[in-house]
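Asks: Provided below for reference: sequence and predicted model.
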Amino acid sequence: MNFAVIGVGGYIAPRHLEAIKELGHNLVAAYDHNDSVGIMDRFFPDCQFFTDFERFESFVDLKKGSSEQIDYVSICTPNYMHSSHIKFALSHGAHAICEKPLVLYEKEIDELEHYENKFGKNVYTVLQLRVHDAILALKSKVNSEKKAMYDIDLNYMTSRGQWYHESWKGDVRKSGGLSTNIGVHFFDMLTWIFGEAEEVTVFEKSSTAEKGALKLKNARVIWSLTIDRSKLPPDALKAGKTTFRSIKIDGSEFEFSEGFTELHKRVYTDILNGKGYGLNAARAAIRIVEQIRGM
C-alpha cells in the first residue's frame, strides 16, 4: 500500500513510519511545516517531503491513477487539526489513520461520517491500548466474570517541562486540555471494557493536573492525571523515570507497564486486514473528555 503522512515532524510520527516500513509498505509523500524531519532517512529516504501544504496537496492529486496513488493518509498533527486533515484524506481518495484523540468534539465524528459516506473511504483511529496483550486479557476476564460493578483507581503521571505550556499542547483550544491530550486513551480503554459513562465528575482542573470520577456501566472510576514531575512517586524519581502508570481494580494493581513497543504495528496490521477501529469506536471517550473540558 502507498501512504502519506501529515505531521511527520511530530513526536508520534516515528511510530507510524516504523509500522509502515516494517509491514512492507511505501511512504510516498510527507508533510510538515517544520523541516526537522531527519528521522525519515532511517525509514524512507526517498519519500517526497513538503513544508508547503498546497504543494503537498498538488503532489497527492498528481499521483492519482498512478502506481503511487495514495491509499492511506496517516495523521500525526496537533489535535485541533485532525478533523480537517481527515477530511483532506477522504476527499482526495484515501483512507485516514488518525492519532488520538480522533477529534475534539463529538459533533465532528458525525461530520466525518458524512464524509465517509460521500467519498467511500474509511476513517481509522489509533486506539493502541485495545491491542495491548494485558488489556486484551483483562477485557476477556471481565467479560467472563459478568460482575455488576468494579472499583477502579487510575493514576497517570507523565513529566512535561515548561515547553509544554508554550506549545499547542498547553492551549486548551488546540489540545482540548490535559484529559484530552494525555487521558483520552485511558478513558477509551476503560469504556471499552467496563461500558460507557453514565456520570462524569471533575474534582480538580489546572494546567498541570486534572482529577475526577466516572460512573461507567460496570465500574466506578477515580482518575488522576498530571504532567508535574514533582508528583512522581519517590521510587520512580530515584530510578530516573519520567512516567508512572497505575490502575487498581478492586484494590489490586493491574500490571501493564510493558508491551508498548509493538502497538502501532499491531494497529496498522489490523487496519490493513480490515479489522481496525473506526469513527464510532472513539465516540465514548471523546464524549467524556468533551464533558470534562466544559466543567
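Replies: Great, that's in hand.
Asks: going forward, measure contacts and count neighbours with C-alpha atoms only.
Replies: Noted.
Asks: tell me which residue is most central in the protein.
Replies: With distances taken as Cα atoms, centre = their mean, Lys100 lies nearest the centre of the chain, 2.0 Å away.
Asks: for it, give its distance to Gly259.
Replies: Lys100 sits 19 Å away from Gly259, going by Cα to Cα, to the nearest Å.
Asks: do a quick rundown of the strands in this protein.
Replies: 2-6, 26-31, 48-50, 72-75, 95-98, 123-125, 150-158, 197-205, 209-216, 219-226, 243-249, 252-254 (DSSP state E).
Asks: among those strands, which is nearest Ile20?
Replies: Nearest to Ile20 among the strands of the chain is strand 26-31; the distance by Cα to Cα comes to 6.9 Å.
Asks: mind checking how far that closest one is from the chain centre?
Replies: Offset of strand 26-31 from its chain centre (Cα atoms, centre = their mean, to the nearest Å): 20 Å.
Asks: which residues are contacting it?
Replies: For strand 26-31, contacts defined as Cα atoms under 8 Å, 6 or more residues apart in numbering pick out 1-8, 17, 20, 44, 47-53, 56, 60, 68, 70.
Asks: returning to what we had before: CSV for the strands of the chain, including mean neighbour count?
Replies: Shown next, in CSV, are these (neighbours: other Cα atoms under 10 Å):
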stretch, mean neighbour count
strand 2-6, 24
strand 26-31, 23
strand 48-50, 18
strand 72-75, 27
strand 95-98, 26
strand 123-125, 25
strand 150-158, 18
strand 197-205, 15
strand 209-216, 19
strand 219-226, 22
strand 243-249, 17
strand 252-254, 13
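Asks: next one for the comparison:
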Amino acid sequence: MKFALIGAAGYIAERHMRAIKETGNTLVCASDRFDVMGRIDSYFPDAEFFLEHENLDKYMDNQRMAGTPIDYVSICTPNYMHPSHIRFALRSGANAICEKPMVIHPEEMRIIKEIEEETGKRVFTVLQLRHHQAILDLKEQIDKAPTNKFYNIDLSYITTRGNWYFKSWKGDVAKSGGIATNIGIHLFDMLIWIFGSVKDCRVHLYESHKAAGSLKLEKAEVKWHLSLDENDLPAEAVQAGKRTFRSINVEGKEVEFSDGFTDLHTVTYQNILNGNGFGIDDARESIELTERIRELGGLV
C-alpha cells in the first residue's frame, strides 16, 4: 500500500512511519511546516517531502492521474486540524488513519460520516489501548464475569510536561480540546469499551494542567484523575526515574499498564489493513464524553 503522512515532524509521527515500514508498506510522500526531518531517513529516505500542504495535494493529485494513487493518508497533525485533513484524505480518494482524538467536537463526526458515504473511503483512528495486553486481559475478565456485577474503579494518568506544553497548541483548549481530550481520550475510550456506555458524568476539578471527576458506566463507578504535574507522580514512579504513571485499580486490584506501548501502532496498522480497524462509531462515545467534561469544567 502507498501512504502519505501529514504532520511528519511531530512526536507521534515516527511511530506511524515505523508501523508503515513494519507492515510492509511504503511512505511515498509526507508534509510538515517544520523542515528538520532527518528521522524520515531511518524509514523512507526516498519519500517526497513538502513544507506546504498545497504541494502535497498537487503531488497526490498527479499520482492519482498517473494511475498510482495514494491508498492511505496518515494524519499526525494538531488535534484541531484533524477534521480538515480527514476530509482532504477522503476526497483525494484515500482512506485516512488519524491519531487520537479523531476530532474534538462530536458534530464533526457527522460531517465526516457523510463524506465517507459520498466517497466510499473510510477514516480509522488510533485507539491503541484496545490492543494493550493488560487491557485485553482486563476486558476478558470483565466479559466472563456475571452480567450484573458492578465495579468500583480508580483511574490515574500522570504524564509530566514542561513549560513548553502550555505555550504550544496542546495548551490551547480550542486547538487541543484540553487535558481530558488531549491526554485522557484513550483512557475514556478504554473504560467505555470494557465497562459500557456513560450513564452519568461529574467533574470535580478542571484546570489547564490537571482534571478529576467521576463516571457512572453500565458496569462501573469510576473515579478518574489526569495530571501533567510531576508533583502528582507516586513515590514508586519517582524512585524508578519515570515521568509517566498509568494505573487502573479495579475493586482494589491494581492493573498497571505504564509499559507495553512500543509496538501498538504497528498492531493498529495491521488491524486496519486486515479490515479490522476502529472507525467513527468506535470513537464516538469517548469524543462525546470529553466534550461533556469540558462543558462541566466550564470550558465550553
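Replies: Happy to help now that I have it. Values in this document were obtained by computation on a predicted structure and should not be read as measured data.
Asks: got a TM-score for the pair?
Replies: The pair, once superposed, lands on a TM-score of 0.98 when counted by TM-score structural alignment, normalised by the length of the first structure; 295 aligned residues with a Cα RMSD of 1.0 Å.
Asks: thinking again about what came up before, measure the residue nearest to the residue nearest to the centre of the first structure when sequence neighbours are not counted to Lys64 of the first structure for me?
Replies: Spatial nearest neighbour of Lys100 of the first structure, chain neighbours left out: Val126 (6.0 Å); criterion: Cα to Cα, 6 or more residues apart in numbering. Taking Cα to Cα as the measure, Val126 of the first structure falls 26 Å from Lys64 of the first structure.
Asks: which one's more surrounded, the two?
Replies: Between Val126 of the first structure and Lys64, counted using other Cα atoms under 10 Å, the more crowded position is Val126 (23 against 14).
Asks: would you mind measuring from Ala285 of the first structure to Thr201 of the first structure?
Replies: On the measure of Cα to Cα, Ala285 of the first structure and Thr201 of the first structure end up 14 Å apart.
Asks: for Val37 of the first structure, same thing?
Replies: According to Cα to Cα, Val37 of the first structure and Thr201 of the first structure sit 41 Å apart.
Asks: what does His25 of the first structure give?
Replies: The gap separating His25 of the first structure from Thr201 of the first structure is 44 Å, by Cα to Cα.
Asks: show me what the helix ranked longest in the second structure is packed up against.
Replies: Secondary structure assigned by DSSP state H gives helix 280-296 as the longest helix of the second structure. Helices and strands touching helix 280-296 of the second structure, by 3 or more Cα pairs under 8 Å, 6 or more residues apart in numbering; DSSP states H and E, are helix 107-119, strand 123-125, helix 179-182, helix 185-195, strand 198-206.
Asks: outside of it, which residues touch it?
Replies: With Cα under 8 Å, 6+ apart as the test, helix 280-296 of the second structure has contacts from 101-106, 109, 113, 123-125, 178, 180-181, 185, 188-189, 192, 197-198, 201-203, 300.
Asks: what subset of these is buried?
Replies: Taking 16 or more other Cα atoms under 10 Å as the criterion, what is buried in these is 101-106, 109, 113, 123-125, 178, 180-181, 185, 188-189, 192, 197-198, 203.
Asks: for Gly93 of the second structure, give me its contacts.
Replies: Gly93 of the second structure neighbours (Cα under 8 Å, 6+ apart): 69-71, 119, 121.
Asks: can you rerun that using 7 Å?
Replies: For Gly93 of the second structure, the contacting residues are Lys121, by Cα atoms under 7 Å, 6 or more residues apart in numbering.
Asks: quick one: neighbours of His58 of the second structure, just the number.
Replies: His isn't right for residue 58 of the second structure; it's Lys. A total of 11 residues lie near Lys58 of the second structure under the criterion other Cα under 10 Å.
Asks: can you check Ile292 of the first structure too?
Replies: Applying other Cα under 10 Å, I find that Ile292 of the first structure has 21 neighbouring residues.
Asks: and it, how far from Phe203 of the first structure?
Replies: For Ile292 of the first structure, the distance to Phe203 of the first structure equals 10 Å [Cα to Cα].
Asks: go on, Val267 of the first structure?
Replies: Using Cα to Cα, we find Val267 of the first structure at a distance of 34 Å from Phe203 of the first structure.
Asks: what's the match for Met212 of the second structure in the first structure?
Replies: Small correction: residue 212 of the second structure is Ala, not Met. Under the alignment by TM-score structural alignment, Ala212 of the second structure pairs with Lys211 in the first structure.
Asks: excluding sequence neighbours, find me the nearest residue to that match.
Replies: In space, Lys211 of the first structure is closest to Ser224, 4.4 Å off (Cα to Cα, 6+ apart).
Asks: so who does that neighbour touch?
Replies: Counting by Cα under 7 Å, 6+ apart, Ser224 of the first structure makes contact with 154-156, 210-212.
Asks: same check, this time on Tyr277 of the first structure
Replies: Going by Cα under 7 Å, 6+ apart, Tyr277 of the first structure touches 124-125.
Asks: how about Asp71 of the first structure?
Replies: By Cα under 7 Å, 6+ apart, Asp71 of the first structure lies in contact with 1-3, 94-95.
Asks: can you do 6 Å?
Replies: Under the criterion of Cα atoms under 6 Å, 6 or more residues apart in numbering, the neighbours of Asp71 of the first structure are 2-3, 94.
Asks: and the residues you listed as a markdown table, adding distance to Thr77 of the first structure?
Replies: Below are the contacts of Asp71 of the first structure laid out as a markdown table (distance: Cα to Cα, whole Å):
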| residue | distance to Thr77 of the first structure |
| --- | --- |
| Asn2 | 19 |
| Phe3 | 16 |
| Ala94 | 17 |
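Asks: for those residues, which one is nearest Arg245 of the first structure?
Replies: Set against Arg245 of the first structure, the nearest of those by Cα to Cα is Phe3 (33.0 Å).
Asks: so how far is Lys87 of the first structure from the closest one?
Replies: Remark: distance between Phe3 of the first structure and Lys87 of the first structure (Cα to Cα) = 16 Å.
Asks: how about Thr269 of the first structure?
Replies: Relative to Lys87 of the first structure, and taking Cα to Cα, Thr269 of the first structure is found at 23 Å.
Asks: just Ser74 of the first structure next, same as before
Replies: Counting by Cα to Cα - Ser74 of the first structure and Lys87 of the first structure are separated by 12 Å.
Asks: ok, Ser74 of the second structure touching Ala94?
Replies: No: the criterion here is Cα atoms under 6 Å, and Ser74 of the second structure misses it with Ala94 at 9.9 Å.
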